[in-house]
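Student: mind looking at a prediction? Sequence and model below.
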Amino acid sequence: MKSFKLFLLYSVLVCSITNCASQKFEKEVPFSIDEVYVQHWNSGVKMGGSGTNIFVSLKDNLPSSISLDSIYFGTNQLKLIQDSHNPLLFMGRQIDRSKRNDAPISAVVMPKNETKEIVVQPKFQLLKNECVIGFKQLGKVNYFKLETLYTKQTPFIPQAKPNRQ
């Protein structure tokens, strides 16, 4: 059983290294990107939560054969969703539920004699100002690396008292 676990762990490691090594970045993409930026947010109320939004703004509409899939930055991978009000804006959202009351409680129960640490390696090794956009073109996933990622200031959200009637 121990050798099976070791074999499985080794297989996953080799597959992930091979997968990362085989990822080729497109030199040019068939759509034009205006800007890509990250914006951190905080709800402003105790136990309200916080998170990170990443925005991809396009200059022109996407061709019909292309769809934006996901974005990688830092150690994050987020699904990109098109804004319903602005077809040129795509957004990925990561919510930090660690400060909320409704945060899911999850625990991994390990035997006392085992002290294994589970480490998840990011798909791409990226610098602070880099991101990778995954897009589907004719059913095939392609990747494009940008080196112009920046962080916008957190918007000020005033804390208002609830309207009690």
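Tutor: Sure, I can see it.

Student: use CA for all of it now, contacts and neighbours both
Tutor: OK.

Student: distance check, residue 45 against residue 149.
Tutor: According to Cα to Cα, to the nearest Å, residue 45 stands 29 Å off from residue 149.

Student: oops, could you answer that again for residue 42 instead?
Tutor: Per Cα to Cα, residue 42 is found 21 Å from residue 149.

Student: who has more neighbours, these two?
Tutor: Ranked by neighbour count (other Cα atoms under 10 Å), residue 42 and residue 149 place residue 149 first, with 20 against 17.

Student: Provide a list of residues in contact with the more buried one.
Tutor: The contact partners of residue 149, by Cα atoms under 8 Å, 6 or more residues apart in numbering, come to 35-38, 128-131.

Student: ditto for residue 100
Tutor: Contacts of residue 100 by Cα under 8 Å, 6+ apart are 47-49.

Student: the structure to be compared is supplied as follows:
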Amino acid sequence: MRISVCFTILFTAIGLMSCSSQKKLESDPPFSIERPTVSYWAGGREESGTGMRFQARWNPADPSSIDVDSLYFRGRILKLNREETETGFLITGTYLTPSFANSDLIMHADSLREVGNQPPKPLPEGRDFPFELGPDEAVMSYFVKSSEKKHYYKISGVVEKTGRNYPERTKN
């Protein structure tokens, strides 16, 4: 009898702790998001790297009461910025993929001369990504200053714009 009571208490405690670690999505945030887009770009030189830029129109009820934080999108976490424009507010986030250009890399027909080369670092795995999202979905995190609690809002319908490849700059 005592053992079953102990197990019941233990499982109840574990269940309650696991519920608090899950991220709850808000259904009615104090703002609206319009026209979310993402575009990919590639620099003109190898060392420029590649990246993606998220942008959306942001319409808060009270801009001073909300701090935008991060965007969870396609396995990446982007830091969000708020920009005030003539037509309203924009939220933007950029992710830069580091270039693999390495000036210390030695390429030679004799493999013994390549001994000092370091292998490339593995790409980060998606295990730490806290949401399961479709390719046109993102989750925005934000803070409401009155509560100082992090909130999460799911954005659907992210449109992928045509990518941009920047031309290589000529060397003088």
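Tutor: Yep, it's here. Only a predicted model underlies this, so the values are computations on that prediction, with no experimental measurement involved.

Student: please pick the buried ones from the contacts of residue 100 of structure 1.
Tutor: Buried residues within those, counting neighbours by 16 or more other Cα atoms under 10 Å: residue 49.

Student: would you map the strands across structure 2?
Tutor: Using DSSP state E, the strands of structure 2 run over 25-26, 31-42, 50-60, 66-73, 76-85, 88-97, 137-144, 149-156, 159-160, 164-165.

Student: adding distance to residue 127 of structure 2, write these out as CSV.
Tutor: Formatted as CSV, these follow (distance: least, Cα to Cα, whole Å):
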stretch, distance to residue 127 of structure 2
strand 25-26, 19
strand 31-42, 23
strand 50-60, 21
strand 66-73, 13
strand 76-85, 11
strand 88-97, 18
strand 137-144, 16
strand 149-156, 19
strand 159-160, 24
strand 164-165, 30
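
Student: residue 4 of structure 2 is nearest to which of those strands?
Tutor: For residue 4 of structure 2, the closest of the strands of structure 2 is strand 25-26, at 35.2 Å, according to Cα to Cα.

Student: mean deviation, the closest one versus structure 1?
Tutor: In this overlay with structure 1, the average offset of strand 25-26 of structure 2 from its partner residues is 1.0 Å by mean Cα distance after the TM-score superposition for structure 1.

Student: so that strand matches what in structure 1?
Tutor: Using TM-score structural alignment, strand 25-26 of structure 2 lines up with residues 25-26 of structure 1.

Student: what number of residues lie near residue 73 of structure 2?
Tutor: Using other Cα under 10 Å: residue 73 of structure 2 sits among 23 other residues.

Student: do I have it right that it meets residue 138?
Tutor: Yes - between residue 73 of structure 2 and residue 138 there is a contact under Cα atoms under 8 Å: 4.8 Å.

Student: please pull up the equivalent of residue 78 of structure 2 in structure 1.
Tutor: Aligned against structure 1 by TM-score structural alignment, residue 78 of structure 2 finds its counterpart in residue 78.

Student: quick one: contacts for that match?
Tutor: So residue 78 of structure 1 contacts 70-72, 92-94 (Cα under 8 Å, 6+ apart).

Student: redo those as CSV? Include neighbour count and distance to residue 121 of structure 1.
Tutor: Below are those laid out as CSV (neighbours: other Cα atoms under 10 Å; distance: Cα to Cα, whole Å):
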residue, neighbour count, distance to residue 121 of structure 1
70, 20, 17
71, 23, 16
72, 23, 12
92, 19, 20
93, 18, 20
94, 15, 18
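
Student: I'd like to know which of those is nearest to residue 22 of structure 1.
Tutor: residue 72 (16.5 Å).

Student: which non-adjacent residue is nearest that closest one?
Tutor: Nearest residue to residue 72 of structure 1, sequence neighbours excluded (Cα to Cα, 6 or more residues apart in numbering): residue 132, at 5.0 Å.

Student: returning to that earlier point: tell me which of the contacts of residue 100 of structure 1 persist in structure 2.
Tutor: By both residues aligned by TM-score structural alignment, their matches' Cα atoms under 8 Å, those still in contact after alignment to structure 2 are residue 47.
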